[in-house]
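# got a sequence here, can you build the structure:
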Amino acid sequence: MISKKHLATIVFLFSLLFVNAQTTNIMVRAKAKDAKFIGTSIGGAKIMVLDAYSGEILDEGITSGSTGDTERIMKKDWGRGVDLSDDKTAGYMATLDIDEPKFITVKAYAPVNKKQAEVVSSTQLWVIPGKDITGDGVVLEIPGFVVDILSPQTHERIKASDKIWLEANIVMMCGCPVTKDGLWDANQYEVKAVITSSEGNSREVVLDQKDKPSTFSGETNLDKGLYEIMIYAYDPVTGNSGLDKTNIIVN
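This next block holds a predicted model:
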């Protein structure tokens, strides 16, 4: 049994290990679910590193770099201990100056430039002074799709006698394209426009990806009135989903 005197000595010696603040680096990455890393091409992910107990922000920044090696990430079997990233893959290197082990919360807001699609993913872990976390580092998964309605435009006035063109751009959360029979296969996804009148009546229109990658379209007619248009994408295999909304006037 350790005496109180010996225990005090052990605690004192342990505290000497962390008497001075040490720079500790933590690589943080945001990875789209069923896709690649979120980087410069789509504006990056906002990364925040906080003290888990006090909420103090210890470091923050935006991921930058490429979406990563498609072959490595999407086509090869992942082995234990094998990094999915390389030196060009998007990430943010957080730097902490800590003098004792710290329990932290790491958050990713992504994609930061697409507010209608942005989600928050987070985790918690202990960080030891001077013990860097590099390689893939801390990887936060970002589920969903980025959906941007291209047509009709917000508050557009359309004649009741005209066809209403429905069009949306849909990409993975990393910006990776969606195409028929492609790596991210449009045939696998359900994409619909849900059109709701001011009286609460709704109808659905199926949208299809045709000539242009990631662009889904369809058309319909509407009677005079005020309408909300929601276009959503859903993957029944992974559960990824995303949507965008707009409003129009038919007169």
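# please count neighbours and contacts with C-alpha atoms only from this point.
OK.
# show me what the helix or strand encompassing residue 228 is packed against.
Assigned by DSSP states H and E, residue 228 belongs to strand 225-234. Helices and strands touching strand 225-234, by 3 or more CA pairs under 8 Å, 6 or more residues apart in numbering; DSSP states H and E, are strand 145-151, strand 190-197, strand 241-250.
# out of the ones you listed, which is the most enclosed?
strand 145-151 (a mean of 22; mean count of other CA atoms under 10 Å).
# return the list of helices and strands in contact with that strand.
Looks like strand 145-151 contacts strand 164-172, strand 225-234, strand 241-250 (3+ CA pairs under 8 Å, 6+ apart).
# now do the shortest one against strand 145-151, angle only.
Spelled out, that is strand 164-172. 160 degrees (axes from the mean of the first three to the mean of the last three CA atoms, to 10 degrees).
# contacts for strand 164-172, please.
32, 35, 144-152, 158, 177-178, 193, 207, 214-222, 231, 233 (CA atoms under 8 Å, 6 or more residues apart in numbering).
# picking up where we left off before, pipe the helices and strands packed on strand 145-151 into TSV and attach distance to residue 75 per row.
Listed next are these as TSV, based on distance: least, CA to CA, whole Å:
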stretch	distance to residue 75
strand 164-172	17
strand 225-234	22
strand 241-250	22
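# could you also give me the structure for this next sequence, so I can compare it with the first?
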Amino acid sequence: MKHPLTAALQGMACLLLVALQQPALALENAVTTPLKVLVRSEDAKFIGSKVGGLQVQVRDLASGRILAHGPLQGGTGDTAALMQEPQLRGRSATVGAPASFDAELALEQPTRVEISVTGPLGVEQSVQETALSLWLLPGEDRAQRPVILHMSGLIVDLVDYRVSAAGLAVTTQVTMLCGCPLDRDGLWPVSDFAVELQVLQDGERVAQQTLEFTGVENEFSGAVQLPGSGDFILQVTASQHSTGNAGVFQQPLRVSPAAQQ
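Below is the predicted model of the structure:
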């Protein structure tokens, strides 16, 4: 006759063995499900390596389990297909192997997932997040028919600034979220954008000035008079009239009396 403790230990061992075998059984029943994720900048091209790429995460909404994650890298895609040719139903704009995140998921059953994206990672103050949820079916190829997310916004970055007796002079760069260029006569004409320099102190706007296109791709500059010395926030805002795309750059600015002499 078995000792009660021995029987209990054997029972626990059996339960542990069954638990350890579950992933293997699940893996045997799982079906490889290809997935490709792309992210397009509103009114522009695909976001990728040019602006530091994006981080992608695919999560099972029922269990919370992370099914896949990693960087999204690559090019911005075919300009003509994305920006110049008619966008007809059933026509793919993903020609030219644009930036993507590729994964092969092991799915046993229809699974509702959340795909979340963070970036672009190359310019800290332009990083955004977006996500969508959808059903994925085991074996259903979502690489040939990829999932495309969209991000709104503009990248605004400071090139240079100088403080002198004449005031604060600033040069900034503004691009679409994919890094696509702003120019006088390009696909993204500077006439469609407003760029403004603002100086804040204690939460109040103490100076502002429209920044003008310099003639150099993406570049805007201008200057303002400062009300005196002290601690300020240098803020540059940019907006696109036709879409509402917007971006902001902010930086603390300490001005000493000596800097204004």
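# on that earlier part again, what's the closest of the helices and strands packed on strand 145-151 of the first structure to residue 119 of the first structure?
Closest approach to residue 119 of the first structure among those (CA to CA): strand 241-250, 10.3 Å.
# pull the residues that contact the closest one.
116-117, 143-149, 152-160, 222-235.
# sorry, back to before: distance to residue 13 of the first structure added to the helices and strands packed on strand 225-234 of the first structure, as TSV?
Putting these into TSV (distance: least, CA to CA, whole Å) gives the following:
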stretch	distance to residue 13 of the first structure
strand 145-151	52
strand 190-197	61
strand 241-250	53
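# can you say which of these is nearest to residue 86 of the first structure?
Shortest distance between residue 86 of the first structure and these, using CA to CA, is found for strand 145-151: 24.5 Å.
# what's that closest one aligned against in the second structure?
On the basis of TM-score structural alignment, strand 145-151 of the first structure is assigned to residues 154-160 in the second structure.
# mean per-residue distance, that stretch to the first structure?
Its aligned residues in the first structure lie a mean 1.2 Å from stretch 154-160 of the second structure after superposition (mean CA distance after the TM-score superposition for the first structure).
# residue 13 of the first structure: what secondary structure?
helix (DSSP: H, G, I helix; E, B strand; the rest coil).
# what residues are up against it?
By CA under 8 Å, 6+ apart, the contact set of residue 13 of the first structure is empty.
# what about it, distance to residue 82 of the first structure?
36 Å (CA to CA, to the nearest Å).
# also residue 244 of the first structure?
For residue 244 of the first structure relative to residue 82 of the first structure (CA to CA), the value is 37 Å.
# where do the helices of the second structure begin and end?
Counting by DSSP state H, the second structure has helices at residues 4-29, 79.
# what comes into contact with stretch 204-216 of the first structure?
So stretch 204-216 of the first structure is in contact with 166-171, 177-180, 186, 191-195, 217-220, going by CA under 8 Å, 6+ apart.
# between the two ends of it, what distance do you get?
Stretch 204-216 of the first structure end-to-end distance (CA to CA) = 14 Å.
# matching residues in the second structure for it?
With TM-score structural alignment applied, stretch 204-216 of the first structure matches the range 208-220 in the second structure.
# centre of the chain to that stretch, how far?
24 Å (CA atoms, centre = their mean, to the nearest Å).
# now do stretch 49-58 of the second structure
Centroid displacement of stretch 49-58 of the second structure relative to its chain, using CA atoms, centre = their mean, is 7 Å.
# from one end of that stretch to the other, what's the distance?
20 Å.
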